[in-house]
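# Mind looking at a prediction? Sequence and model below.
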Amino acid sequence: MSFQTHTVTPEQNQIRIDKLLSEINPDRSRSQIQIWIAEGYVEVNERQVKANYKCEEGDVIEWQIPEVKALEITAENIPLDIMYEDSDLLVVNKPRGMVVHPSAGHGSGTLVNALLYHCNDLSGINGVERPGIVHRLDKDTSGLLVVAKHDQAHIGLSEQFANREVERKYIALVHGEIPHETGIIDAPIGRDPKNRQRMAVVDNGKSAVTNFHVLKHFPDYSFIECKLETGRTHQIRVHMRYIGYPLVGDPLYGPRKTIDLGGQALHAKKVGFTHPITGKWLEFESAIPTYFNDALKIIEKMY
């Protein structure tokens, strides 16, 4: 992750920040920079701004940009469960166990490999490794994912995510019987200082808010639905552990003694957003997957 700063000069006064950063970074497109801004990588005087912010002399701009390493991504004929598709975007029901985009140790078999086989028109804003990927799900989290086919759609969708305008609901199984029906977890999330492989609730983390309600109580477990206001890495997994109810099967944040599901019991069941081109509200919901139902049956047989 590279970190850069720039102080606005008198000649740069009143220039839009996306335009200014594209001039400072000539190897990056203006569309790419708008995504950086929408995703919170850019700050002016230690606060986040929008792409149309007009810079003032003396403003201190700071930005952190992940280094993009070129990879040769191969299109692979992997079946996709497509819930919706038009010329601008797709909504895919990702299976459990599928990695979203190629990375170290996962060069093939990813959602991106499958998308490249399915269609040629994916946005290039996130580089060669993540074409079309607006947001992500963990490998072992199943459910709905929105994919952009071109940069304009990508920018519109990313802004909705950044502005908390996308409706996202998940279902999860957690350890422990939650004694109340609803709750709100408002706790900042950042990298765990004791374990760089994990995230944690930390004082200097990014704002993170999770709403939840209990769908079914068990003596030692709870079946819950979560609604996200923010989309931090591992947010539900971290927040539920933080309040003492870690996810069933979670190898990173859960207890050692758990139901062996090969991963956490977490499913992105609903997504709603405004179509970035037509302006129409779209909403999709996926059925509870087999592995999740199997876990529920295991728990029900215990009592």
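Right, received. Where do you want to start? Numbering: from 1, shown residues only.
# from here on, contacts and neighbour counts on C-alpha atoms
OK.
# For L122, which non-adjacent residue is closest in space?
K149 (3.9 Å; CA to CA, 6 or more residues apart in numbering).
# Show me what the helix or strand that S158 is a member of is packed against.
Using DSSP states H and E, S158 maps to helix 151-162. In terms of contacts (3 or more CA pairs under 8 Å, 6 or more residues apart in numbering; DSSP states H and E), helix 151-162 is packed against helix 30-38, strand 142-148.
# Any chance of JSON lines for these, columns distance to H175 and mean neighbour count?
As requested, the helices and strands packed on helix 151-162 are exported to JSON lines (distance: least, CA to CA, whole Å; neighbours: other CA atoms under 10 Å):
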{"stretch": "helix 30-38", "distance to H175": "35", "mean neighbour count": "22"}
{"stretch": "strand 142-148", "distance to H175": "19", "mean neighbour count": "25"}
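# Let me know which of the ones you listed is the nearest to A295.
Proximity to A295, assessed across the helices and strands packed on helix 151-162 by CA to CA, is greatest for strand 142-148 (14.1 Å).
# what sits up against the closest one?
88-97, 122-123, 132-137, 154, 157, 266-271, 285-286 (CA atoms under 8 Å, 6 or more residues apart in numbering).
# Could you do stretch 220-228 as well?
Outside of stretch 220-228, the residues that reach it under the criterion CA under 8 Å, 6+ apart are 167-178, 209-217, 236, 299.
# Buried only: go through these for me.
For the contacts of stretch 220-228, a burial check counting by 16 or more other CA atoms under 10 Å picks out 167-178, 209-214, 217, 236, 299.
# In helices only, show me those.
Counting by DSSP state H, the buried ones among the contacts of stretch 220-228 place I236, I299 in helices.
# structure B:
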Amino acid sequence: MKVEIIFEDQDILVVNKPAGMVSNSAQSVKEPSLQDWLVEKTAQNVSDDWKELVPADFNNEYGTVEEIFKERAGLVHRLDKDTSGVMVAAKNPGSLVNLLAQFRERKTSKKYTCLAHGKFRVPQGNIIAPLGRSRTNRQKFDVSSDGRSATTEYKVIDYYPDLNDQGLEKLKEFKKNLSSYQGFSLVNCWPKTGRTHQIRVHLKHWKHPLVGDDKYVGKKRVKLDEVWCPRQFLHASQINFIHPRTGKKVSFEVELAEDLRQALSFLNKSV
């Protein structure tokens, strides 16, 4: 699976991860991951000048800088397998621990673009609800009073009241189930915390689950989604962070993935 390089220098790689690729390697993962790809990209020797990038307060509780880099192969953060979009990776040990510290201290920001079911009553605001692992399905997360705090800022970009003729044609065999299957909101989301499945669970909590999300959309609804949208409609469109070497704020943005643009073509936009 091809990984598009958006930017590269001696310290960092910014890539556009395709949907269908797992971010990190694991024994349970059989297919090639982004981390496997990074192993090859970071295999060449690097000079010792990366040491000046290590934060002064670096704590070796989880290993030396070199050990952490070897374990992670430059992987700084993750995206779900079926989420596409922009990611930053490190090319040397110093830039890795520098970027990890930025993520931990919330000095980075990310924007996601998603398509959600329904029309938001308030077009812009914050979803504030603690998240924890589901008690009934350990692979899922729920809003939970004893969970970890989580905040997602959102802004509705466009509203699509219904499917167009092309979309209805795709769903003609499900015609009897379409009476309540109308209304979709294209939304930008900025997670202020980094909880697993945060955007997906927060939007579901507000009764606006992501189109195509087979974990958090009901079975009947997701069956309809999958006819015209090939996966969960979630795309990491922008990332902002401080460059480990220059100390300057940098921003990288990628356009919506082609398969998601195609999905939008089946909808009527509100005028």
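Perfect, I can see it now. Because the structure is predicted, anything quoted here is derived from the model rather than measured.
# How close are the two chains, by TM-score?
Scored against TM-score structural alignment, normalised by the length of structure 2, the superposed chains reach a TM-score of 0.77; 225 aligned residues with a CA RMSD of 2.1 Å.
# Output the helices and strands packed on helix 151-162 of structure 1 as TSV; include the columns distance to Q4 of structure 1.
Compiled in TSV, these are given as follows (distance: least, CA to CA, whole Å):
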stretch	distance to Q4 of structure 1
helix 30-38	13
strand 142-148	28
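# now the helix holding S158 of structure 1: which residue numbers in structure 2?
Against structure 2, the aligned range for helix 151-162 of structure 1 is residues 93-104 (TM-score structural alignment).
# Quick one: average offset of the matching stretch versus structure 1, please.
Taking mean CA distance after the TM-score superposition for structure 1, the mean distance separating stretch 93-104 of structure 2 from the aligned residues in structure 1 is 1.6 Å.
# Which positions in that stretch come out as buried?
Buried, per 16+ other CA under 10 Å, within stretch 93-104 of structure 2: P93, G94, S95, L96, V97, N98, L99, L100, A101, Q102, F103.
# which residues in structure 2 form helices?
For structure 2, the helices defined by DSSP H cover 34-41, 65-72, 93-104, 165-170, 198-205, 219-228, 258-264.
# Need these in a markdown table (columns: distance to Q124 of structure 2).
Formatted as a markdown table, these follow (distance: least, CA to CA, whole Å):
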| stretch | distance to Q124 of structure 2 |
| --- | --- |
| helix 34-41 | 34 |
| helix 65-72 | 37 |
| helix 93-104 | 25 |
| helix 165-170 | 28 |
| helix 198-205 | 13 |
| helix 219-228 | 25 |
| helix 258-264 | 21 |
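# looking at those helices, which is closest to T246 of structure 2?
Closest approach to T246 of structure 2 among these is made by helix 93-104 (11.1 Å; CA to CA).
# From P219 of structure 1, how far out is the aligned partner of I199 of structure 2 in structure 1?
Matched across to structure 1, I199 of structure 2 falls on I236, judged by TM-score structural alignment. Separation of I236 of structure 1 from P219 of structure 1 (CA to CA, to the nearest Å): 22 Å.
# try P276 of structure 1
Shown here: P276 of structure 1 relative to P219 of structure 1, a distance of 45 Å by CA to CA.
# Of these two, which one has the most company?
Here P276 of structure 1 and P219 are compared on neighbour count by other CA atoms under 10 Å; more neighbours surround P276, at 20 against 12.
# ok so, going back, might you specify the subset of the contacts of stretch 220-228 of structure 1 located within strands?
Judged by DSSP state E, these include 167-175, 209-217 as members of strands.
# which part of structure 2 lines up with stretch 42-62 of structure 1?
On structure 2, no counterpart of stretch 42-62 of structure 1 exists by TM-score structural alignment.
# Any idea how far apart the tips of that stretch sit?
6 Å.
# Which residue in structure 1 aligns with V254 of structure 2?
Superposed on structure 1 with TM-score structural alignment, V254 of structure 2 falls opposite S286.
# In contact with that match, which residues?
By CA under 8 Å, 6+ apart, the residues touching S286 of structure 1 are N93, G143, L144, A268, K269, K270.
# Distance to G262 of structure 1 for these - can I get that in a markdown table?
As requested, those are exported to a markdown table (distance: CA to CA, whole Å):
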| residue | distance to G262 of structure 1 |
| --- | --- |
| N93 | 19 |
| G143 | 16 |
| L144 | 20 |
| A268 | 17 |
| K269 | 19 |
| K270 | 23 |
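# quick one: which two of the residues you listed are the most distant?
Longest distance between any two of the contacts of S286 of structure 1 is 10.1 Å, between N93 and K270; criterion CA to CA.
# Of these two, which one has the most company?
Taking neighbours as other CA under 10 Å, N93 of structure 1 and K270 compare with N93 leading, 22 against 19.
# and that one, what does it touch?
Taking CA under 8 Å, 6+ apart, we find N93 of structure 1 in contact with L80, D81, I82, M83, S142, G143, L144, L145, S286.
# From what I see, L267 of structure 2 and E169 are in contact.
No: in this structure, L267 of structure 2 is not within contact of E169 by CA atoms under 8 Å, at 11.7 Å.
# if I look at the counterpart of N240 of structure 2 in structure 1, how far off is L157 of structure 1?
Taking TM-score structural alignment, the alignment pairs N240 of structure 2 with G272 from structure 1. From G272 of structure 1 over to L157 of structure 1 the distance is 11 Å, taken as CA to CA.
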